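>>> with the sequence up front, the predicted model follows.
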Amino acid sequence: MLSVSVKSFDELSLRELYDILRLRSEVFVVEQDCVYQDIDGRDSGALHLIGKKGDEVVAYTRIFRPGMYFEEASIGRVVVKGNYRQYGYGHDIIKASITAIANHFSEKRIRISAQEYLVRFYEKHGFEQEGEGYLEDGIPHIAMIRVPQAKHDF
């Protein structure tokens, strides 16, 4: 089972920060062959969801209160270590992120910038496409929004 903790930037240990940045670099820069500025100056304003299997960081997201990244609350830097994707940890970390936004920010509207190949994944969590696709750091993305509806778990 994935153990998920929520921490502010100042609550992260040096080891946790190192492991998070290593995972993000491993997937977003190396695996996806995308050269971009991952350390974007926004981590200090985010809450960080750290998914661990034992002592290993295998999943991660960062969440923002409304107005910090988008007008709505948002989830970003969604990542699961390659050899752990088969266990559904992506679903676990997204569910935990949605719950954390509700608990920490009292918000239910969530906007994300999703990589297009993950649209169906996010639709399973109540997100709907909005607008046209666009390139972000050379990768096709689409805006998606999750709005409160009876069919969602809030």
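Received, thanks.

>>> could you use CA atoms for every contact and neighbour count after this?
Noted.

>>> by contact count, what packs against the top helix by length along the chain?
Determined from DSSP state H, the single longest helix within the chain is helix 89-105. If you count contacts as 3 or more C-alpha pairs under 8 Å, 6 or more residues apart in numbering; DSSP states H and E, helix 89-105 packs onto strand 3-8, strand 47-53, strand 56-64, strand 73-80.

>>> list of residues touching stretch 104-121?
Residues outside stretch 104-121 that contact it (C-alpha atoms under 8 Å, 6 or more residues apart in numbering): 65, 70, 72-76, 98, 101-102, 129, 133, 139-148, 154.

>>> just the buried ones from those residues?
65, 72-76, 98, 101-102, 129, 141-147 (16 or more other C-alpha atoms under 10 Å).

>>> these two touch, right, A46 and P66?
No - contact criterion C-alpha atoms under 8 Å: A46 and P66 do not qualify, at 11.0 Å.

>>> which one's more surrounded, these two?
A46 (20 against 17; other C-alpha atoms under 10 Å).

>>> dump the helices and strands packed on helix 89-105 to JSON lines, plus distance to D33.
Shown next, in JSON lines, are the helices and strands packed on helix 89-105 (distance: least, C-alpha to C-alpha, whole Å):
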{"stretch": "strand 3-8", "distance to D33": "28"}
{"stretch": "strand 47-53", "distance to D33": "24"}
{"stretch": "strand 56-64", "distance to D33": "19"}
{"stretch": "strand 73-80", "distance to D33": "15"}
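
>>> centre of this protein to the edge, which residue is at the far end?
A150 (23.3 Å; C-alpha atoms, centre = their mean).

>>> in a strand, that residue, correct?
No - A150: not assigned to a strand; according to DSSP: H, G, I helix; E, B strand; the rest coil it is coil.

>>> dropping in the other structure now:
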Amino acid sequence: MEWNTYHFDELTARKLYEFLKLRVDVFVVEQNCPYPELDDLDQESIHIAYSENGKTLAYARLVPAGVKYEIPSIGRVIVRAEARSRGLAKQLMVQAMEYILNEWQANEIQLQGQVYLQEFYESFGFLPISEAYDEDGIPHVDMKFTNNKM
């Protein structure tokens, strides 16, 4: 398995289009949730992805500290529908967390997760830091991971 990370300026137009299309296909179309997908955070973020045969199967966006939250965050966590149940979401989270902890030397990570995925994120050590709330018609919860090994 080969995971790749990209700074925004390293993305080709084709790769950026592929990432954005996947995000819209799942978060807007599949989840029937019209919301502003383009939020001006992509330019400052690291984009992590796993592809097979030229097709992105898993993707997440890593936002540095001070851009969205005071601490780094993981967002837009996604696995293409036909690639689900292969463990890619777990591998994606491991890759994303390792990048933030090692490359950015952060000891905390925040995310805004859909409530139905709360247990999934808790399995990586994330704990809720908010009550459930509505975000664009979908229940969400803010969660934070603290690395106690530092």
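Right, received. Where do you want to start? Only a predicted model underlies this, so the values are computations on that prediction, with no experimental measurement involved.

>>> whichever helix or strand comes after the longest helix of the first structure maps to which residues in the second structure?
Under the assignment DSSP states H and E, the closest C-terminal helix or strand after helix 89-105 of the first structure is strand 110-115. Under TM-score structural alignment, the match for strand 110-115 of the first structure in the second structure covers residues 109-114.

>>> how big is the offset of the matching stretch relative to the first structure?
Aligned to the first structure and superposed, stretch 109-114 of the second structure gives a mean residue distance of 0.4 Å (mean C-alpha distance after the TM-score superposition for the first structure).

>>> please tell me how far that stretch is from the chain's geometric centre.
Centre-to-centre, stretch 109-114 of the second structure and its host chain are 8 Å apart (C-alpha atoms, centre = their mean, to the nearest Å).

>>> then stretch 6-23 of the first structure?
Counting by C-alpha atoms, centre = their mean, stretch 6-23 of the first structure comes out at 14 Å from the chain centroid.

>>> now do it: distance from first to last residue.
17 Å (C-alpha to C-alpha, to the nearest Å).

>>> what of stretch 7-27 of the second structure?
22 Å.

>>> counterpart of that stretch in the first structure, which residues?
Counting by TM-score structural alignment, stretch 7-27 of the second structure corresponds to residues 8-28.

>>> nearest to E26 of the first structure, out of the helices and strands packed on helix 89-105 of the first structure?
strand 73-80 (9.8 Å; C-alpha to C-alpha).

>>> now do the closest one: everything it contacts.
Here strand 73-80 of the first structure has contacts from 23-24, 27, 58-67, 89-90, 94, 97, 101, 105, 107-113, using C-alpha under 8 Å, 6+ apart.

>>> superpose on the second structure and give me the mean offset of that strand.
Mean deviation for strand 73-80 of the first structure: 0.5 Å (mean C-alpha distance after the TM-score superposition for the first structure).

>>> list the buried residues of stretch 83-98 of the second structure.
L88, A89, L92, M93, Q95, A96, M97.

>>> could you dump those to a markdown table with distance to Y17 of the second structure?
What follows is the buried residues of stretch 83-98 of the second structure, written out as a markdown table (distance: C-alpha to C-alpha, whole Å):
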| residue | distance to Y17 of the second structure |
| --- | --- |
| L88 | 21 |
| A89 | 21 |
| L92 | 20 |
| M93 | 22 |
| Q95 | 22 |
| A96 | 21 |
| M97 | 24 |
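
>>> nearest to C33 of the second structure, of those?
Closest to C33 of the second structure, out of all of those and judged by C-alpha to C-alpha, is A89, at 21.0 Å.

>>> picking that back up, the residue farthest from the centre of the first structure and G126 of the first structure, how far apart?
Taken as C-alpha to C-alpha, the span from A150 of the first structure to G126 of the first structure is 11 Å.

>>> and A100 of the first structure, what pairs with it in the second structure?
Match for A100 of the first structure (TM-score structural alignment): Y99.

>>> relative to L41 of the second structure, how far out is that match?
18 Å.

>>> before we move on, what about Q31 of the second structure?
21 Å.

>>> compare these two and say which is more crowded by neighbours.
Shown here are Q31 of the second structure and L41; by other C-alpha under 10 Å, L41 has more neighbours (16 against 12).
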